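**Student:** A structural model of the following input is requested.
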Amino acid sequence: MEKTIDTSHKDLIFSNPVLSDGHAIYQLIKSCPPLDLNSSYLYFLQASHFADTCIVVKKDGVIIGFLSAYYQPDKPHTLFVWQVAIAESARGRGLAKAMLLELLKCQPKDSAMTEIACTISPSNKASQGLFASFASKHGLVMQVSAFINEAHFGDENHEAEELYVLKAADNTKLIPYFS
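**Tutor:** Coordinates of the predicted model:
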């Protein structure tokens, strides 16, 4: 997939990442606190092994947005969104919502996905707003529950992570909502 979507993002290319995007993705995440920075190796794996559930956005050939996700092995009907990063210069354009929507649109039409999940720390108001407004716009129910508390992180001085789950009110498959 490589295409330009809607007029508000006409200067941007949305696509699945490729292996060679790994380092640029790592640099983008590094520039986006409070996101947790993983090893560069992980971003190479996401750009290759998990490319079908990740999206990059490029402007003039430079990655300015990245969304990583995967289907949970123990819950294959749940698409777990891991990280969403937007370069500071590209914020405020609705790019995070556009990436999430593009990812959902490119999932197989016969996907059994009934849930979109992610974890968000209590201080990350931008991500909370992203998922709340996405749920509202698409008529989805959003549930928030405790997931990982500070004690689980030991000495890392890491905030708790709450589990956000978006789904249809009747628990039906989600792909028809985005086709």
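
**Student:** C-alpha only now, for contacts and for neighbours.
**Tutor:** Fine.

**Student:** Okay, buried residues for stretch 143-153 please.
**Tutor:** I148 (16 or more other C-alpha atoms under 10 Å).

**Student:** for comparison, sequence B:
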Amino acid sequence: MTAAQADLAGARSEFNQSFAIDTPRVEDGAAIWRIARDSEVLDLNSSYSYLLWCRDFGATSLVARDEAGAPTAFVTGYIRPERPEALVVWQVAVDASRRGRGLAGVLLDELTARVAKERGITALETTVTPDNTASDRLFTAYAARHGAALEREVLFDGGLFPERGHQPEVLYRIGPLSF
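**Tutor:** Now for the predicted structure:
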């Protein structure tokens, strides 16, 4: 067992004891927005968009709930229309008090397993900015755990964004996945 697999196994054990994995509900949108805002890394969308996300893309997204049922982590995704075998992961974030325990990896594994079973996906796509080392590690470790190839290429150059100084968004393609 690799160190990444051991960390994830430990996180799964803790997760099963103190968290529940669930489909997001519209009433979770505000908490998900706050977790994204407080990450200080993610591009923050409008609070309205998180409500819509929970309503329209709940089947391809997950939340982790604490003992009281409050969202403490989330992963949002969608099936890419032009590539229906690919799950696009939009955002992954963990509340600051819960970081460093492998919860993002647990959510990512659970989401892809569920969507693979329900929709037959065989690939995962996401974008990561060059300065987001946590996301780079998360998706690199995910590919390694699943024995899948990881390809990277710039999807959107920083100059395409209206705000100055936006870094490029690097597309990570992971696959083929087998479950």
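
**Student:** Quick TM-score on the pair, please.
**Tutor:** Laid over one another, the chains give 0.88 as their TM-score (TM-score structural alignment, normalised by the length of the first structure), with 167 aligned residues with a C-alpha RMSD of 1.5 Å.

**Student:** list the contacts for the closest residue to L108 of the second structure other than its chain neighbours?
**Tutor:** Computed as C-alpha to C-alpha, 6 or more residues apart in numbering, the closest residue to L108 of the second structure that is not its neighbour in sequence is V75, at 6.9 Å. Shown in contact with V75 of the second structure (C-alpha atoms under 8 Å, 6 or more residues apart in numbering): S61, L62, V63, V89, W90, Q91, V92, A93, A104, L107, L108, L111.

**Student:** Over which residues of the first structure does the longest strand anywhere in the second structure lie when aligned?
**Tutor:** Longest strand of the second structure, by residue count under DSSP state E: strand 83-94. Aligning strand 83-94 of the second structure against the first structure (TM-score structural alignment) gives residues 75-86.

**Student:** tell me the average deviation of that stretch from the second structure after fitting.
**Tutor:** Here stretch 75-86 of the first structure, set against the second structure after superposition, deviates by a mean of 0.7 Å using mean C-alpha distance after the TM-score superposition for the first structure.

**Student:** Buried residues, that stretch. List them.
**Tutor:** Buried-residue list, stretch 75-86 of the first structure, by 16+ other C-alpha under 10 Å: H77, T78, L79, F80, V81, Q83, V84, A85, I86.

**Student:** How is the most far-flung residue of the first structure relative to its centre assigned, secondary-structure-wise?
**Tutor:** The outermost residue of the first structure, judged against the average C-alpha position, is D155 (27.1 Å), by C-alpha atoms, centre = their mean. Here D155 of the first structure is recorded as helix under DSSP: H, G, I helix; E, B strand; the rest coil.

**Student:** That one -> the second structure?
**Tutor:** By TM-score structural alignment, D155 of the first structure lines up with E163 in the second structure.

**Student:** ok, average deviation of the helix ranked longest in the first structure from the second structure?
**Tutor:** Across the first structure, the longest stretch assigned as helix under DSSP state H is helix 125-137. Compared with the second structure after fitting, helix 125-137 of the first structure has a mean deviation of 0.6 Å; criterion: mean C-alpha distance after the TM-score superposition for the first structure.

**Student:** residues making contact with the helix or strand just after that helix?
**Tutor:** Later in the chain than helix 125-137 of the first structure, the nearest helix or strand by DSSP states H and E is strand 141-148. Contact with strand 141-148 of the first structure is made by 119, 132, 135, 160-169, as judged by C-alpha under 8 Å, 6+ apart.

**Student:** could you redo the last one with a cut-off of 6 Å?
**Tutor:** Identification of contacts with strand 141-148 of the first structure by C-alpha atoms under 6 Å, 6 or more residues apart in numbering yields A160, E161, E162, L163, Y164, V165, L166, K167, A168, A169.

**Student:** average gap between it and the second structure?
**Tutor:** Relative to the second structure, strand 141-148 of the first structure is 0.6 Å off (mean C-alpha distance after the TM-score superposition for the first structure).

**Student:** what does the following helix or strand past that strand contact?
**Tutor:** Sequence-wise, the next helix or strand downstream of strand 141-148 of the first structure (DSSP H and E) is strand 161-167. The contact list for strand 161-167 of the first structure (C-alpha under 6 Å, 6+ apart) reads 115-121, 140-148.

**Student:** Return the closest of those residues with respect to I175 of the first structure.
**Tutor:** E115 (10.0 Å; C-alpha to C-alpha).
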